[in-house]
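Colleague: Prediction below, plus the sequence it came from.
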Amino acid sequence: MQSKFSKYEFTVLSIVLVSYFMTVLDVSVVITALPKIQTDLHLSTANLTWVQNAYTIIFGGLLLLGGRLGDIAGRKRIFNLGLIIFGLGSLLVGLANNTIWLIIARGFQGAGAAALAPFILALLMDSIPIGEKRIRAVADYGAVAGIGASLGLVIGGLFASLLSWRYAFFVNVPIAIGMFIWSTKVVRSSKSQKGSFDGLGSVLSLIGMISLVYGILLLSDRASAWYWIGLAIVLLALFVWREAKVKQPIMPLRVFKNSERTGSYLARLLFLGAMMAFWFFITQFLQEVYGFSPLMAGLGFFPMTIANFISALQVSKLTAKFGNGMTLVFGLSLTIIGMFWLSFVGNGSNYILAIALPMILIGAGQGAALSPLTTAGIAQIDAQDAGAASGIVNVAHQVGGSLGLTILVVLSTFFAGSSDLVSRTDWALRGGVIFLILALLLTFIMIVPKKG
C-alpha cells in the first residue's frame, strides 16, 4: 500500500512543483515567441539571441553561488528572495520597450531563477523523508522538468499568436506573488549553517561559469569564443583548487566522491544537450518547413507532452520494481530510438509519421529518465550539502543544454551548411543520438552498479 503525503508534505511539494515549473517554463516559452518579439521591438538578429542568452548566462553563472548561499543563510530565506527577483524580472520583461531594457530584465530573471532552482529541490529533500514518498516526489519533480519545457513552447506560441508575447512573462508575476505568500506561511525554515562564506570561491565560480556559458554561446560563429572558454577553464580550475583548500566551500568536492552522483551529472549534461537541440531545431522545422504558425508549432509538441506526463506517472512504480538505474536505462533507450527515428524527418514524410510518432517515444523516454537522473544526483547526500548537490544538478541541466546545443549547431552546419535547415535538423538530431548513447554508457558504468 502506497504511503500518503501528509498535509504539510503535500503543500511543500505543491510549492516546489509550481515554482520549478515557472523557472523551467521560462527557458522554452521564449523560443516560439522570438519572431514576434523581434518584430515588436525591432531587434537585430544579434540582439535577439541575447533575449535567451542573457537569461541562460546569469542563470548558469549564479547557480553554484546560490546553492551554497542558501545552505548558509537558510533555504527558505533565499527561496523567497528568488521568488521576488524572478517575479520582478518577469514584470520588467513584459514591460520592456527597447533592446537594453529587455536584455537586462532577462538577466534579472536569470538571477532569480538561480536563487530558486537549487532550493526547489533542497526544500523537497528537507520536507519529505527518504523512502517511497521521496521517490514519488522526485518523480513529480522530474516530470515537471520535461512537461514544463514542452508546455512552454505551447504557451509561448499561444500568447504570441493570439494576444501578445508579453503575457507569457506577465503570467509569472501573480504566480510568484502567490508562491511567496504561500511559502512564507507554510514552509518551515531550515537551520542555517555556521561558518564563513567563501568570497573568493564565489567570485571564481561566478566569473568562471559566466565565461564558460558565454564562450559556449559564441562558439558557433566567433573565434573569440575560445578565449572565453580558455579563461573559464583557468578560473574553474582555480575554483576547484580553492574548494579543496577552504573550510567552508560553496561546492564541497565530497559531493563528487559518490560515483552514482557524478555519473548522473555527466549523463544529465549529455541528455539535456540532445533535448535542447531537439526543441530548437524541431520548433524551427515546424514553422519554416511545414509552415506552422507559432501556436501550431507549440501544439505540435503535444504528443510528446502527453507521453511525458503518462510516463512520469509510472516512474515510482518502475523504480520500485526495477531500481533507479534500470529505469534510467529504459528511459534513455526509448529516447534514443525516438531521436534516431526523428533524425530522418528531412525525407519529406508527413507530420504524423515523421514527427508525432517519434515524439511519443522521446516524451515517454524523457518522462522515465529525468526523475532517475535527479534521484541519482542527490543520492546519499548529507543534509548539509543538499543545496550544493541541488545546485550541481541544475548546473548540469543549464550548461548541458547550452553546450550541447552549440556543439550540435556547429556539427549540423559543418555537414549541411548554414542555409539548409532540413539537413541541419537531421544532422543535429543524429548528434543528439550520439550524446544519448554516451549517457546510456555512463549509466551502465556509474549508476546501475549501485543497484538503485
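Modeller: Sure thing, it's come through. On a predicted model such as this, the values are computed, not experimentally measured, just so you know.
Colleague: alpha carbons only for contacts and neighbour counts from here, please
Modeller: Will do.
Colleague: which secondary structure element contains the residue nearest in space to the middle of the chain?
Modeller: Nearest residue to the geometric centre of the chain (C-alpha atoms, centre = their mean): residue 397, 4.4 Å. For residue 397, the enclosing helix or strand under DSSP states H and E is helix 386-416.
Colleague: Tell me the helices and strands packed up against the helix or strand that that helix is followed by.
Modeller: Downstream of helix 386-416, the next assigned helix or strand under DSSP H and E is helix 421-442. Contacting helix 421-442 under the criterion 3 or more C-alpha pairs under 8 Å, 6 or more residues apart in numbering; DSSP states H and E are the following elements: helix 259-288, helix 324-342, helix 386-416.
Colleague: In addition, the following structure is provided for comparison:
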Amino acid sequence: MPFSSLRPARTRAHDLPTELHTELPTELPADAGRAATGIAVVLLAQLMLVLDATVVNVALPRIDADLGFGPASLSWVLNGYTLAFGGLLLLGGRLGDVRGRLRMFQIGLTVFTLFSFLGGLAQTPTQLVLARALQGAGAAMAAPSVLALLTTSAPDQAARNRALALFGAVSSAGASLGLLLGGVVTDLGSWRWTLFINVPIGLAVLVLVPRFVAETPRRPGRFDLVGALTATLGAVAIVWSLIGTPEHGWLSGRTVAGFAAGLVLLAVLARTEVRHPHPLVQPHLLRDRERVVALAAMALVIGANLSMFFLVVQYDELVLGFGPFATGLAFLPFSLGVFAMSRVTPWLITRMGPRRMVLTGTAALVVGYVWLSGLTGTDDYLGSVFGPVLIAGLSTGFVFMPITATVLSDVEPEHAGSASGLLQTTQQLGAAVGVAAIVSVYAAGAVPGQFLPGLRAAFLTSAGFSLVAFLVTAIALRPRRAPATVTALEPDRAPVADAA
C-alpha cells in the first residue's frame, strides 16, 4: 500500500512519529509545472486582495487634501473595505462550495478589479468610500476560494504543504507590503495609483487562471438564505461596532447596540445552521477543539500584528520623521522575515508539529512587542524598531502555516470553501478587535499634541494578545501519544490533513 494512503486513526500530524513525516515524494508528477503556475497565479491574486487593506494607509493625508474628507470621515477609506470584506467572507465561502470555486474566484476578482479602477477615478469622498466597499465585496467573493483552489491545484502532499506555507506568507506579509507599495506609488505618482495598480494585476490573473487552474466540483443543495443574511449582517454589525470604538468608546450606545445586534443575528445563525440540511457554516467545523483553538490563536496574532502596524507607522512618521516611502520601507524586515520562514515551515511542521511551532512563534511575538513598548523620543530606527519588527515577521511566518493547516485539517472537500471563509472571517474580526482594543488603550493614556504617551501601554497590550495565544495553545493543544494502529485513508481525502 503506498504511503499516501495511510493515516493514523483519529489523530493529527503533531501526534505522529517523526519518521512518518519525512517520507516525501521523490519524483515530480507529470503536471507539476502547470500546477505550480496555477498556484503562483492564485497566490498573486491573494496578495493583491490582502495588501489592499493597507496600501492606502500612507496615502491618507494626500487623499484628505485632494478630496476633502475631514478627520471624522477619513477612516472610512479603510473601514469601508474592511467592513465589506469581513462581513461577506462566510457568504463568499459558501457560494464557492455551491456555485464552483473557480467561478466565484473569477466573479469576485472581476468586481474587485473594476472598482479598483473606479475608485482611482473618484472625485468625491462618497465615490471613493463606495468604491472601497465594493472592492471589499469582490475580495470577499474571491478570497475564500483561494485556499480551496490551492489545495486542489497542488499535485501531492509536499506541494500542498508548500502552497499552504506560501499562502500564510502572502496573507501575513501582504499588509506590510501594502504599506511599502503605497509609499512608493504615493511618493512617485499619486494616491490614485494605490488603486489603479490593481487593474493590470487583476486582468492578468483573470486571463491566466482559467488556463492553469481547474474548476472544483459543485456541491448541489438548497442555499441557506437565512444563514447567509444572518451571517453577513451579524459580521457587519460586529465589525462596524469594533471600528467605531476608538472614536465612540466601548460603552457608547452605538457600540453596545451594534454588538447586541450582531450577537442576536449570530445566535439566529447558530440555531439555523443546526437545522438546515445545507448550512452556510457547517456546525461540525466548530465542534473540533483544535480547530477552534487555532482560529482563536489566528485572531489574536492578527490583532496584535495589525495594531503594531498602526502604531509603528505613526512612530516612524511623527517621531522619526519618515516620509511615506521610508515608512513603507521600514516594514520590509517584517515582510522578508515572513517570506524567509515560508521556505522552511513545510519542513519544520513535519518535525516539530503545529503545537510547538505556534508556541515558539507566539512566545517570540511577546518578546518583540515588549521590546517595542520601550520606544522613546530619542531612539533611532536601527537600534529600536528594526529588531522587533524583524522578530514579528519571523514569528508570524512561523505560526501562520501550522495554524492554517490545523484549521483545514480533516475538512471534507465539499466544505473547504466554508472552512476557508471561516478562517478569513476570523482574521478580519481579529484585526478589527486588535486595532480597536489597542487604539482604545493608547487613547486612554494619550496627551493632546504628543504621540509617545500611551504608546507603552498599547504595545504591552499587543504583547498580551500574543501571550493569550501562547497560553490557549499550550493548554488546549495538548500533545497526545500516537496510536499503535494505522488505518487506510480514502484516496480522495485532501492530504493536507496529514500536515496538520
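Modeller: Everything's here; your move. Predicted model, so just to flag it, every value in this text is computed and none were measured.
Colleague: re earlier: and the helices and strands packed on helix 421-442 of the first structure: which comes nearest residue 65 of the first structure?
Modeller: When those are compared by C-alpha to C-alpha, helix 386-416 sits nearest residue 65 of the first structure, at 8.4 Å.
Colleague: before we move on, back to that, TSV for the helices and strands packed on helix 421-442 of the first structure, including distance to residue 1 of the first structure?
Modeller: Formatted as TSV, these follow (distance: least, C-alpha to C-alpha, whole Å):
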stretch	distance to residue 1 of the first structure
helix 259-288	29
helix 324-342	20
helix 386-416	29
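Colleague: Nearest to residue 158 of the first structure among the ones you listed would be which one?
Modeller: Short answer: helix 259-288, nearest of these by C-alpha to C-alpha, at 13.8 Å.
Colleague: which one of the helices and strands packed on helix 421-442 of the first structure lies closest to residue 163 of the first structure?
Modeller: Comparing these under C-alpha to C-alpha, the one sitting nearest is helix 259-288, at 18.7 Å.
Colleague: Show the secondary-structure elements that the helix or strand that that closest one is followed by is packed against.
Modeller: The element immediately downstream of helix 259-288 of the first structure (helix or strand, assigned by DSSP H and E) is helix 294-299. Judged by 3+ C-alpha pairs under 8 Å, 6+ apart, helix 294-299 of the first structure is in contact with helix 132-162, helix 259-288.
Colleague: And residue 344 of the second structure? What does it align with in the first structure?
Modeller: With TM-score structural alignment as the criterion, residue 344 of the second structure lines up with residue 314 in the first structure.
Colleague: now its match, nearest residue through space, not along the chain?
Modeller: residue 368 (7.8 Å; C-alpha to C-alpha, 6 or more residues apart in numbering).
Colleague: just residue 439 of the second structure next, same as before
Modeller: Residue 439 of the second structure sits nearest to residue 246 (C-alpha to C-alpha, 6+ apart), 6.0 Å away.
Colleague: Looking at the first structure, name the residue matched to the one you found.
Modeller: In the first structure, residue 246 of the second structure lands on residue 220 (TM-score structural alignment).
Colleague: ok, now residue 403 of the second structure?
Modeller: By TM-score structural alignment, residue 403 of the second structure lines up with residue 373.
Colleague: The closest residue to its match other than its chain neighbours and residue 244 of the first structure, how far apart?
Modeller: Nearest in space to residue 373 of the first structure, with sequence neighbours left out and distances taken as C-alpha to C-alpha, 6+ apart, is residue 264 at 5.5 Å. Going from residue 264 of the first structure to residue 244 of the first structure by C-alpha to C-alpha, to the nearest Å gives 22 Å.
Colleague: Between the two, which has more neighbouring residues?
Modeller: residue 264 (28 against 15; other C-alpha atoms under 10 Å).
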